[in-house]
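Novice: 3D model of this:
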Amino acid sequence: MDWTKIIWALLLGAMILFLWPRAKHMLKNSPKAEKGDWQAVVLPMAFVIGFVILLIMMV
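Specialist: Next up, the predicted model:
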């Protein structure tokens, strides 16, 4: 095995180890979704999907 792969694996493991408690805290203390929140996600996503389909059709 290459020594750089070992170093990258150790760094990735350390990053996961340090980020895990913060992610757990953010998930526990995040605001809950309300009724109108999904429209704020679906509308831009539909626009992006429609734009990608338009670009594919133009080719």
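Novice: C-alpha from now on. contacts and neighbour counts both.
Specialist: Will do.
Novice: what's the helix or strand for the residue nearest the centre of the chain?
Specialist: Central residue of the chain (CA atoms, centre = their mean): A23, 12.3 Å from the mean position. Using DSSP states H and E, A23 sits in helix 3-29.
Novice: gap between that helix and the chain center?
Specialist: Counting by CA atoms, centre = their mean, to the nearest Å, helix 3-29 is centred 15 Å from the centre of its parent chain.
Novice: structure for this one too, so we can compare:
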Amino acid sequence: MDWMKIVAALALIMFIVYLFPRARHMMENSPKGSSADWMGFVVPILVIVLFVMLLVQLV
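Specialist: The predicted structure follows:
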């Protein structure tokens, strides 16, 4: 291993150590989604999937 790979690996480990506690805090204290929130997410994703399937069928 050359020194660039070692530095990159150390930087990645430092980012993980730095971000993990903050991510855990955000997940514990985030608002919970209601069914209306989930439908607002699912419907556009479903429309996009159906549109892509239509495009695949047209090819």
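Novice: what span of the second structure lines up against the helix holding A23 of the first structure?
Specialist: Using TM-score structural alignment, the residues of the second structure aligned to helix 3-29 of the first structure are 3-29.
Novice: Go through the matching stretch and flag the buried ones.
Specialist: Residues of stretch 3-29 of the second structure include none that count as buried (16 or more other CA atoms under 10 Å).
Novice: re the thing from before, what is the helix holding A23 of the first structure packed up against?
Specialist: Judged by 3 or more CA pairs under 8 Å, 6 or more residues apart in numbering; DSSP states H and E, helix 3-29 of the first structure has no packing partners among the helices and strands.
Novice: any residues touching the helix or strand following that helix, and which ones?
Specialist: Scanning forward in sequence from helix 3-29 of the first structure by DSSP H and E, the next helix or strand is helix 37-58. Applying CA atoms under 8 Å, 6 or more residues apart in numbering, helix 37-58 of the first structure has no contact partners.
Novice: mean distance, helix 37-58 of the first structure to its aligned residues in the second structure?
Specialist: Here the mean offset of helix 37-58 of the first structure against the second structure after fitting is 1.4 Å, by mean CA distance after the TM-score superposition for the first structure.
Novice: roughly how far is that helix from the heart of the chain?
Specialist: Distance, stretch centre to chain centre, for helix 37-58 of the first structure: 18 Å (CA atoms, centre = their mean).
Novice: Then stretch 20-37 of the second structure?
Specialist: 13 Å.
Novice: first vs last residue of stretch 22-37 of the second structure, how far apart are they?
Specialist: From the first residue to the last, stretch 22-37 of the second structure extends over 24 Å; the measure is CA to CA, to the nearest Å.
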